[in-house]
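Peer 1: Okay, here's the prediction I keep looking at, along with the sequence it came from:
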Amino acid sequence: MGKNKPQRPDLPLHKIIMVGSGGVGKSALTLQYMYGDFIEEYDPTKADSYRKKVTLDSTECFIDILDTAGQEEYAAIRDNYYRSGEGFLCIFSICEQESFAHTQEFRDQICRVLDDETVPFVLVGNKCDLAHLRKVVPREGEAKAREWGCPYMETSAKTRQNVEEIYQTLMRKIRDRKEAQGGGKGPQGKEKKKGKCVLL
């Protein structure tokens, strides 16, 4: 009976978009985070939206996750997705060099659409449970993340390694940016340093 409790509209809402090539595990990560389930097979043809109440550093808030399909054929649809996001998890498979190369295209498109180079990002190398099939070494991901000024984390949707952490990390970046922009400090933030993960 308690399932239909009214939602708390006063709680902060953080909007996260999952981007990355098809088959890298965006949906598997999302479903593992939302429901604690690992799903091997998933329909890749649709985008799905999820929302749940979570606790971030002892404060309740909502997370809104848009899991894009990866094979979005229409740029206009993709651009609309990007405009709705406050932060992005950019996913690749550590077993696929090509999916790693494509992360730069996703990053460039997002920065172009939003006209913002400082949008909160986390670069995620997924499928680290398949280390014996690894094609992208950690230092490559770390170097790319330094270039973007964002964190790099490796995950496994299967073992749940770092799944909670990637969403929490990105929500903190979104929250801190909102506070900086709304708290009289202005969007420029004083701590901007090249090559570091800057919380604006």
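Peer 2: Thanks, I have it.

Peer 1: From now on I want contacts and neighbour counts done on CA atoms only, so please keep to that.
Peer 2: Will do.

Peer 1: contacting residues around the residue most central in space within the chain?
Peer 2: Nearest to the mean C-alpha position of the chain, counting by C-alpha atoms, centre = their mean, stands Leu89 at 1.7 Å. Residues in contact with Leu89 (C-alpha atoms under 8 Å, 6 or more residues apart in numbering) are Ile16, Ile17, Met18, Val19, Phe121, Val122, Leu123, Val124, Ile166, Leu170.

Peer 1: thinking the fifth one is in contact with Arg172, fair?
Peer 2: To tie it back to what came earlier, the one meant is Phe121. No - using C-alpha atoms under 8 Å, Phe121 is not in contact with Arg172; the gap is 10.9 Å.

Peer 1: For these two, indicate the residue with more neighbours.
Peer 2: Phe121 (27 against 16; other C-alpha atoms under 10 Å).

Peer 1: who touches the more buried one in this structure?
Peer 2: Gly87, Phe88, Leu89, Cys90, Cys150, Pro151, Leu170.

Peer 1: Please name the nearest non-neighbouring residue to it.
Peer 2: Of all residues beyond its chain neighbours, the one nearest Phe121 is Phe88 (4.9 Å), with distances taken as C-alpha to C-alpha, 6 or more residues apart in numbering.

Peer 1: And here is the other one:
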Amino acid sequence: MSSKAATPELKKYMDKRVFVQLNGARKVTGVLRGFDPFMNLVLDEAVEETNPAEKTSIGMVSSMVIQFVENVFVDSYFPTIERTFTKSLTYHGQQYEVEIIDTAGQDEFSIFNGKHALDVHGYVLVYSVTSKLSFDMIGVIRDKILNFTGTDWVPIVIVGNKTDLQGQRQVTREDGEDLAARWKCLSCETSAKTNNNIGKAFELMIAEIEKSTDQVPEEKQGECIIL
């Protein structure tokens, strides 16, 4: 993407690192990273495990990214090796090239540490609408983020995944919207299986970047990192 094609709000991010991380409940099954002159994506999820058999199921974030990149839903996926994905994302008429690398084997405690709070501009927190525990856990993760950043607010997008499983729903849409209102952030619900709102989650994060940029003094702007 050339700097001439970028919107004024996003030109400052040209040739800068941008990280996006999606995080959910307890057991992290994978981390997704990507590198691009405009955008780097780091997507991570934590999945509650109640028995060993659940380890063979696809993680929320892995399924979301495969759906986002390849437009397919994968029933079984084992994120044990690094894999690179690329995807073009159009937002407000502007096209962005995104490269994502899927890396497995980290947990939320190894990922969320002090180094991830430095120069980070936003966070995407993913929970399963079928798991109240995962919904509660994103609050714990947010508290950890705020503790590391030393602030009382950071740009966040809340994503409730697995809306295709309405019969198993434990978290209502209103629960997610109310939490977003309290946190003063954006939210949406998605389904990797039906490809509902998958792209919207990424678009909302860009919107949060632009909104937060307007609130930051010019001298503090520059490198944009989203976790």
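Peer 2: Received the coordinates, thanks. Being a predicted model, the structure only gives us computed values, none of them experimental.

Peer 1: returning to that earlier point: which of the contacts of Phe121 of the first structure has the most neighbours?
Peer 2: Within the contacts of Phe121 of the first structure, neighbour counts (other C-alpha under 10 Å) peak at Phe88, which reaches 26 neighbours.

Peer 1: which element is the counterpart of it in the second structure on?
Peer 2: Mapped onto the second structure by TM-score structural alignment, Phe88 of the first structure lines up with Tyr123. Using DSSP states H and E, Tyr123 of the second structure sits within strand 123-128.

Peer 1: what does Cys111 of the first structure give?
Peer 2: helix 97-114.

Peer 1: which other helices and strands contact that helix?
Peer 2: The contact analysis (3 or more C-alpha pairs under 8 Å, 6 or more residues apart in numbering; DSSP states H and E) places helix 97-114 of the first structure against strand 13-20, helix 75-83, strand 87-93.

Peer 1: deepest of the ones you listed, which one?
Peer 2: Mean neighbours per residue, mean count of other C-alpha atoms under 10 Å, is largest over these for strand 87-93, with a mean of 26.

Peer 1: Give me the buried stretch members for stretch 39-58 of the first structure, please.
Peer 2: Ala47, Leu56 (16 or more other C-alpha atoms under 10 Å).

Peer 1: Now find how far off-centre that stretch is within its chain.
Peer 2: Stretch 39-58 of the first structure sits 11 Å away from the centroid of its parent chain (C-alpha atoms, centre = their mean, to the nearest Å).

Peer 1: Next: stretch 68-75 of the second structure.
Peer 2: 16 Å.

Peer 1: which bit of the first structure covers that stretch?
Peer 2: Residue span in the first structure matched to stretch 68-75 of the second structure, by TM-score structural alignment: 33-40.

Peer 1: which stretches of the second structure form strands?
Peer 2: Using DSSP state E, the strands found in the second structure span residues 22-23, 27-33, 40-47, 83-91, 94-103, 123-128, 156-161, 186-189.

Peer 1: which one of the ones you listed lies closest to Pro217 of the second structure?
Peer 2: Ranking the strands of the second structure by proximity to Pro217 of the second structure (C-alpha to C-alpha) places strand 156-161 first, at 19.2 Å.

Peer 1: shouldn't Leu13 of the first structure be in contact with Asp64?
Peer 2: Yes - Leu13 of the first structure is within contact range of Asp64, at 7.0 Å (criterion: C-alpha under 8 Å).

Peer 1: What's the match for Asp107 of the second structure in the first structure?
Peer 2: Under TM-score structural alignment, Asp107 of the second structure pairs with Glu72 in the first structure.

Peer 1: re the thing from before, who wins for proximity to Val69 of the second structure among the strands of the second structure?
Peer 2: Judged by C-alpha to C-alpha, the one of the strands of the second structure that comes nearest to Val69 of the second structure is strand 83-91, at 5.4 Å.

Peer 1: Need the nearest residue in space to Val42 of the second structure, chain neighbours excluded.
Peer 2: Residue nearest to Val42 of the second structure in three dimensions, not counting chain neighbours: Arg33, with 4.0 Å by C-alpha to C-alpha, 6+ apart.

Peer 1: The one you found: neighbouring residues, count only.
Peer 2: Counted with other C-alpha under 10 Å, Arg33 of the second structure comes out at 22.

Peer 1: which residues does it contact?
Peer 2: Taking C-alpha under 8 Å, 6+ apart as the definition, contacts of Arg33 of the second structure comprise Phe19, Asn40, Leu41, Val42, Leu43, Glu99, Ile100, Ile101, Asp102, Thr103.

Peer 1: top of those by neighbour count?
Peer 2: Result: Leu43 is most packed of the contacts of Arg33 of the second structure (other C-alpha under 10 Å), 29 neighbours.

Peer 1: Please name whichever of the strands of the second structure is nearest to Gln170 of the second structure.
Peer 2: Per C-alpha to C-alpha, nearest to Gln170 of the second structure of the strands of the second structure: strand 123-128, 8.7 Å.

Peer 1: average offset between the closest one and the first structure?
Peer 2: On superposition with the first structure, the mean distance recorded for strand 123-128 of the second structure (mean C-alpha distance after the TM-score superposition for the first structure) is 1.0 Å.
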